[in-house]
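sequence first, then the predicted structure:
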Amino acid sequence: MLIESFFSKECDRQLEFELKDVLYDAEDIIEGYRSKIEASKRDQVRKRSLTTALSSYYEDVSFRYQLGNKIKKVNERLDKIKKDWDMVDRLKKTPKEGGKDPVHGEHVNAKKATHHIGIQQPIGRENDKKVLVEMLSSNDFCSKTEKGGASIISIVGNGGIGKMTLANMVFNEVEQQFMEHRWWLCVSERPNHKDLVRQILRELCKSVGENTDCSLTVLCTQLLNEHSKEKIFLVQDDVWEVKWWEEEIRGTLMAGAIGSKILITSRKKYVFEGMGAFYMHELQEFSFHQSWYLFVKEVLREGQTEEDLVMHKIKFVGEGIVKKYGGLPLVIKMVGSMMRAKKMSREDWNSVMDSKIWEWKTPAASSSSTEIGGVILPGLMLSYDDLPYYLKSYFVYCCIYPKDYEIEIGTLIMQWVAHGLIEVGIDVEATTSQYIENLIRRCLIEEIDLKSIKLHDILHDLALFIGGREHGHASTTE
């Protein structure tokens, strides 16, 4: 069954990590032993007193005893890994019912249109957009501070619920109100104060923001001089905490021209209070009707209609799948894109509907920025597990970049080549372009423009969860 295959892959991954850890520790032991030998040779050249010789003897005995214990522990760990691997092998050899992978099934050509936030028309958030635009246009609300004319409103909701999509809809809607004085800032987790101010300055005034030697106070003064001239609209996307907002940055941004508005998005309600927002818009999960509408839009290929689902007797199966999503648009898009690549057969669709992966949960990771545990994980894992093996490696590799980082495609391809992910002798440009297009079509990465891509925060968490310690060391938001 798929769940057995899935868990055996997870076990393989975990055992591989454990084996690498043991090998790294073994290398450290060998290197320590070599260093000790070199030190002993140097001591033998020197003339030593009896006391020094005795002290050195006891040190050697102690070192050899510790070395023996370390080697013993390494051997014990290797024995345990060998036993665990034998268990996984037995699991893999368990016969599968029907002799066919029930979820992967047979893939058919997907439609050519790419699906990502930049192209696809947002669905199901028109009422939310209307409320927020009215708030931004109203003069009845003002800042909770006494320092100026800027006001803050917030969008709060779980990861994958569509906060950034809604903020983008609002950003475009208020163009006439704020004209060219609109800016978008990705804050992310544990931001650097000076870098944030410098980033805003780069948007307001290109030349001012390039001075990297200024103190935070000087940068804030420059920023205040710029944004006090005209009312502005600033989106601060993905705010995790409020320490960066304190003192100078808060005073600077809130002291802008009267009528200035700041829109923040966050998964944390305390951010709304900590930043002094006058209104919190708590984004709700999609209703079943909204979820179904988005699912159908993702599933149907060119020329197909909902009647095709009825004709193939799979509409009720699709409805059952949609009920498992929890109303999260990101998961709906991902699983819908996965289903689009399958045949319209009850067998293929039922295999997804009945998958035990839907029952799989994992505790939240230690990082406060991770939300892939709980109800959101099964849909993400189903979509990832359905990828061809080579696309899995390319997707997971992207977790080496920080969250919200715009990845330059050319640089990414060179890194894929350098790390041996691209086979020698193929047309690298054509092949990697197709791989990236496939990942975009599967809604696993977002296309920023023709030269850059990025990962949604939740998908960055997924890639980091799958990549684990192999790639995780390079990923940082600090």
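Great, that's in hand.

all contacts plus neighbour counts: C-alpha atoms, from now on.
OK.

need the outlier residue of this structure, farthest from its centre.
In the chain, the residue that sits farthest from the middle, by CA atoms, centre = their mean, is residue 50; the gap is 62.7 Å.

so what's that one up against?
Shown in contact with residue 50 (CA atoms under 8 Å, 6 or more residues apart in numbering): no residues.

how near is it to residue 44?
13 Å (CA to CA, to the nearest Å).

and residue 269, by the same measure?
On the measure of CA to CA, residue 269 and residue 44 end up 67 Å apart.

please say which of those two ends up with more neighbours.
Neighbours were counted for residue 269 and for residue 44 using other CA atoms under 10 Å; residue 269 has more, 16 against 10.

another structure for you, compare them:
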Amino acid sequence: MLHDNNQHQLSVISVVEIGGVGKTTLAQCVYNNAELMKGFDLKAWICVSEDFDVVEITRNVIKEISQDTSCLENFNSPQLALKGLFTIFVTSRRENVGSIVQNYCPYFFNGLSDEYCWSVFADNASFPKTSNGSSELEEGIGKCDGLPLAAETLGRLLCTKHDVKEWNKILMSNLWGFFVTDSKIIPALFISYFHLPAYLKRCFVYCSLYPKGYQFNKDELILLWMAEDLLRPVKRGETLVEVGRECFDDLASKLFFKQLQDNERSFVMHDLLHDLAKFLAGDFYCC
């Protein structure tokens, strides 16, 4: 579709489906693939939240692609400057967004089959790719609803527990029935949070103070956790900074943070995990 604009006269391509299915991962694969990007002179990656400002988004695009920001004070100038320059690749959970931004049918991104979901789960749990016919191990993978994020997160939860009994405990959890009207919370993510120790739960929920798509600096966040007294007590021979790094690495290993490809100190939180953090924070935190 990216290289077929002459036929379809596309200026916008939209990929639509529920959260956690892999839309952003697909977009990143395309964006970072040099072969696919041949012929595209300009590239910009922008995260748009539910509460967005058109002027601010336009300014951010200009900042991504140009050193000359002199036109940023005049709204019409950047809009006119950008018009016609881009093929825009949009990912959204909402079908109406895909319909609004283009007159060409959005691409609907389907979930994984149970077989592929098991493969993702097994990779992250360090289970064998095939369970050798053991229905006990594969039973319940359908609870992931074909969402790679759910399969990854559950796999990371079980990566140190290669035990059918532990897997069955999780499958039988009452949390699978967790439901809140209009909630975006995926039960698999809630279960992963539930199994965290209390101090890691505090550190995770604290991150609800930041906007979606925020790039966390690992060292800076650790200092803030220290200042808020969120970390576990220090053991003999440890420093508080070392405890903070251990806490951060534990959360990252369970996919609560994901490292940026081009910066080993910067991390982001998936939109759905941010939704979970905000839900759990309730009215306790205010920003």
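Thanks, I have it. This structure is a prediction, so every number in the text was calculated from the model and none was measured.

if we can go back for a sec, map the residue farthest from the centre of the first structure onto the second structure.
In the second structure, no residue is paired with residue 50 of the first structure, using TM-score structural alignment.

the strands in the stretch 251-400 of the first structure, which residues?
Under the criterion DSSP state E, counting those that start in this stretch, strands of the stretch 251-400 of the first structure are mapped to 261-266, 279-282.

can you say which of those strands is packed in most?
Of all the strands of the stretch 251-400 of the first structure, strand 261-266 has the most neighbours on average by mean count of other CA atoms under 10 Å, namely a mean of 25.

how close does it sit to the second structure?
Its aligned residues in the second structure lie a mean 0.8 Å from strand 261-266 of the first structure after superposition (mean CA distance after the TM-score superposition for the first structure).

hang on, the earlier thing: and the strands of the stretch 251-400 of the first structure: which comes nearest residue 330 of the first structure?
Residue 330 of the first structure sits nearest to strand 261-266 of all these, at 16.1 Å, using CA to CA.

what range in the second structure matches that closest one?
The aligned range for strand 261-266 of the first structure is 87-92, by TM-score structural alignment.

try stretch 24-31 of the first structure
Under TM-score structural alignment, there's no match for stretch 24-31 of the first structure.

run through who's touching the helix ranked longest in the second structure.
Longest helix of the second structure, by residue count under DSSP state H: helix 240-253. Contacts with helix 240-253 of the second structure, where a contact means CA under 8 Å, 6+ apart, come from 156, 200, 204, 218-219, 222-223, 225-226, 231-232, 234, 257-258.

ok, of those residues, which come out buried?
156, 200, 204, 218, 222, 225, 226, 231, 232, 257, 258 (16 or more other CA atoms under 10 Å).

not counting its neighbours along the chain, what's nearest the equivalent of the third one over in the first structure?
When you say that, I think you mean residue 204 of the second structure. Counting by TM-score structural alignment, residue 204 of the second structure corresponds to residue 395 in the first structure. Spatially, and ignoring its direct neighbours in sequence, residue 395 of the first structure is nearest to residue 463 (6.9 Å; CA to CA, 6 or more residues apart in numbering).

got it, and residue 205 of the second structure?
In this structure, residue 205 of the second structure finds its nearest non-sequential neighbour in residue 277, 4.8 Å apart by CA to CA, 6+ apart.

just checking, that neighbour touches residue 203?
No: using CA atoms under 8 Å, residue 277 of the second structure makes no contact with residue 203, being 10.0 Å away.

count the neighbours of the aligned partner of residue 179 of the second structure in the first structure for me.
Aligned by TM-score structural alignment, residue 179 of the second structure pairs with residue 361 of the first structure. Neighbourhood size, residue 361 of the first structure [other CA under 10 Å]: 14.

hang on, residue 361 of the first structure packs against residue 378?
Yes: using CA under 8 Å, residue 361 of the first structure is in contact with residue 378, at 7.3 Å.

so who does residue 107 of the second structure touch?
Residue 107 of the second structure touches 13, 14, 15, 16, counting by CA under 8 Å, 6+ apart.

ok, those residues vs residue 67 of the second structure, which is closest?
Among the contacts of residue 107 of the second structure, and counting by CA to CA, the member closest to residue 67 of the second structure is residue 13, at 26.8 Å.

which residue in the first structure lines up with the closest one?
Using TM-score structural alignment, residue 13 of the second structure sits opposite residue 153 in the first structure.

can you tell me the element its match falls in?
strand 151-156 (DSSP states H and E).

what does residue 421 of the first structure give?
Going by DSSP H and E, residue 421 of the first structure is not in any helix or strand.

ok, now which ones touch it?
Neighbouring residues of residue 421 of the first structure by CA under 8 Å, 6+ apart: 393, 394.

and residue 175 of the second structure, by the same measure?
By CA under 8 Å, 6+ apart, residue 175 of the second structure lies in contact with 187, 190, 191.

swap in residue 199 of the second structure?
Contacts of residue 199 of the second structure (CA under 8 Å, 6+ apart): 230, 231, 232.

mind checking how far the helix or strand where residue 24 of the first structure lies is from the chain centre?
Element membership for residue 24 of the first structure, per DSSP H and E: helix 2-45. The chain centroid and the centroid of helix 2-45 of the first structure are separated by 29 Å under CA atoms, centre = their mean, to the nearest Å.

before we move on, what about stretch 251-268 of the second structure?
With CA atoms, centre = their mean, you get 10 Å for stretch 251-268 of the second structure.

how far does that stretch stretch from start to finish?
With CA to CA applied, stretch 251-268 of the second structure spans 12 Å between its terminal residues.

quick one: buried residues of it?
Buried residues in stretch 251-268 of the second structure, counting neighbours by 16+ other CA under 10 Å, are found at 251, 252, 253, 254, 255, 256, 257, 258, 259, 266, 267, 268.
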